[in-house]
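J.: With the input below, show me the fold.
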Amino acid sequence: MDFTDQRLSYEKGVLDQNSVPASPFELFKTWMDEALAQKVKEPYAMSLATCGADNKPSVRIVLMREITETGIVFYTNYDSAKGRDIAENPNAEVLFFWNELERQVRISGSIAKIDASKSADYFHKRPHDSQLGAWISEPQSGEVANRAIMEDKFDQLKSDYPKDSVVPAPEFWGGYEITIESIEFWQGRANRVHDRIVYTQDDANSWTTKRLLP
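T.: This next block holds a predicted model:
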């Protein structure tokens, strides 16, 4: 299949280095609010890239669940392939792509588990069946002979923990926070002359900005 003739011209916005806020968090929140207002489907979905000791990168979609004062939070199975990568190499990068706004946000930083009590609080905010689903995925990415095994386990969990019961939070499941060290904002422009502004944090914990070539 040849896609060399398939292309769009990006002409929906501009990104001016002289008018961006001093903090990348302010711009990130503004862009997220605009994505929500424009009804971008799941704008908090992000591609998470990790790399373990084998030096082989892996990428998958996860859902950001919080913007903190220092970074972003997502939740997953600690025994998953990404969890093993993170244990071996506590650095990660994520990418948000909002086609409707012709925008991308790229975040790089160190990554660590959040407090277990905070993970448990979030776990119990999830829909009941999603809580049960977390128990199905142990170990996440592990091999299973067929789908019927998963469905049988789910039915057993529904019997063990009916709707009005408390599902215990698994010890193997919880949150990670990526502490942002650099964050790049990309605005598509005509003729592929895109706007790219990157924020980086210096030793004094202040932010500097640079414009990058497209």
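J.: contacts, neighbours, all on C-alpha from now
T.: Fine.
J.: The chain: strands as residue ranges?
T.: 45-51, 57-67, 71-77, 91-98, 103-113, 173-187, 195-201, 207-211 (DSSP state E).
J.: Reformat the ones you listed as a markdown table; add mean neighbour count.
T.: A markdown table is the format used below for the strands of the chain (neighbours: other CA atoms under 10 Å):
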| stretch | mean neighbour count |
| --- | --- |
| strand 45-51 | 20 |
| strand 57-67 | 14 |
| strand 71-77 | 20 |
| strand 91-98 | 20 |
| strand 103-113 | 19 |
| strand 173-187 | 21 |
| strand 195-201 | 20 |
| strand 207-211 | 15 |
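J.: Of those, which is nearest residue 165?
T.: The stretch from these with the least distance to residue 165 (CA to CA) is strand 173-187; that distance is 19.2 Å.
J.: Could you also give me the structure for this second sequence? I'd like to compare it with the first:
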Amino acid sequence: MKKYSEPQLPSTPLDLSQLDADPFAQFHIWFKGARNRNFPMPHAMSLATSAANGVTTLRTVLLKDYDQTGFIFFTNYGSRKSQQIEENPNVSLLFPWISIGQQIIIVGTASKVSRKESLEYFKSRPRGSQIGAWTSNQSRTIESRKSLEETFALTENRFKHSDIPLPDFWGGYRVIPDSIEFWQNRADRLHDRFLYKKSGQKKWEINRLSP
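T.: Model prediction:
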């Protein structure tokens, strides 16, 4: 088996006393920290979904908002991820900030945000991205790159004298967490791991996990 040399990662102790009792507040602290440390695209997260038959798919999506209600991303409702979420709303998110020695794992359920929320975000997108949402029949087989670009041009012309409306087939999902794990790198693989798990309507239990 080929051996790979590993870079020296930050190794900073993490103790329960350093954690906020609220996992959303703790996420905000780490997310802000990743941005301040110039980690590239800290809002890029891996999303795992599973179909009813158990087939699991993983891809990268972008976190667009988060608050006490959950973590939001947007997509085509006809995409494979959306079809799997409709069959099985149990999902997992991963923020792999490995180069700064941290990662966050979120396990929960996904549900569609309101059309009002989707519209508000859609209107904030660059015009090209709005046209792209209309153009892409996401996850479907296409003839060529050229055919995709031709469809984009036709869509651009269709809306050239008007605002671009929100497609019925496009919008957001909110992942409502049941658990959130914070992982921090330590020497000799003795990493620090803390798991927040719901223990009531608004209460969270925090436990240290073995690395």
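J.: Show me the one of the strands of the first structure that comes nearest residue 148 of the first structure.
T.: For the strands of the first structure, proximity to residue 148 of the first structure was assessed by CA to CA; strand 71-77 is nearest, at 21.4 Å.
J.: need the contact list for the residue nearest the centre of the second structure.
T.: Residue closest to the average C-alpha location in the second structure (CA atoms, centre = their mean): residue 45, at 4.1 Å. Residue 45 of the second structure makes contacts with 60, 61, 62, 63, 93, 94, 95, 96, as judged by CA atoms under 8 Å, 6 or more residues apart in numbering.
J.: what's the answer for residue 12 of the second structure, then?
T.: 184, 185, 186.
J.: corresponding residue for the first one in the first structure?
T.: What that stands for is residue 184 of the second structure. Mapped onto the first structure by TM-score structural alignment, residue 184 of the second structure lines up with residue 187.
J.: quick one: furthest residue from the center of the first structure?
T.: Outermost residue of the first structure with respect to the C-alpha centroid, by CA atoms, centre = their mean, is residue 159; its distance is 32.7 Å.
J.: if I line the two up, what does it land on in the second structure?
T.: Using TM-score structural alignment, the partner of residue 159 of the first structure in the second structure is residue 157.
J.: and the gap between its match and residue 164 of the second structure?
T.: Residue 157 of the second structure is 11 Å from residue 164 of the second structure, where distance means CA to CA, to the nearest Å.
J.: again, but for residue 101 of the second structure
T.: 42 Å.
J.: what do you get for residue 99 of the second structure?
T.: Taking CA to CA, one finds residue 99 of the second structure at 39 Å from residue 164 of the second structure.
J.: Specify which residue of those two has the higher count of neighbours.
T.: Under the criterion of other CA atoms under 10 Å, the comparison of residue 99 of the second structure against residue 164 puts residue 164 first, with 17 against 14.
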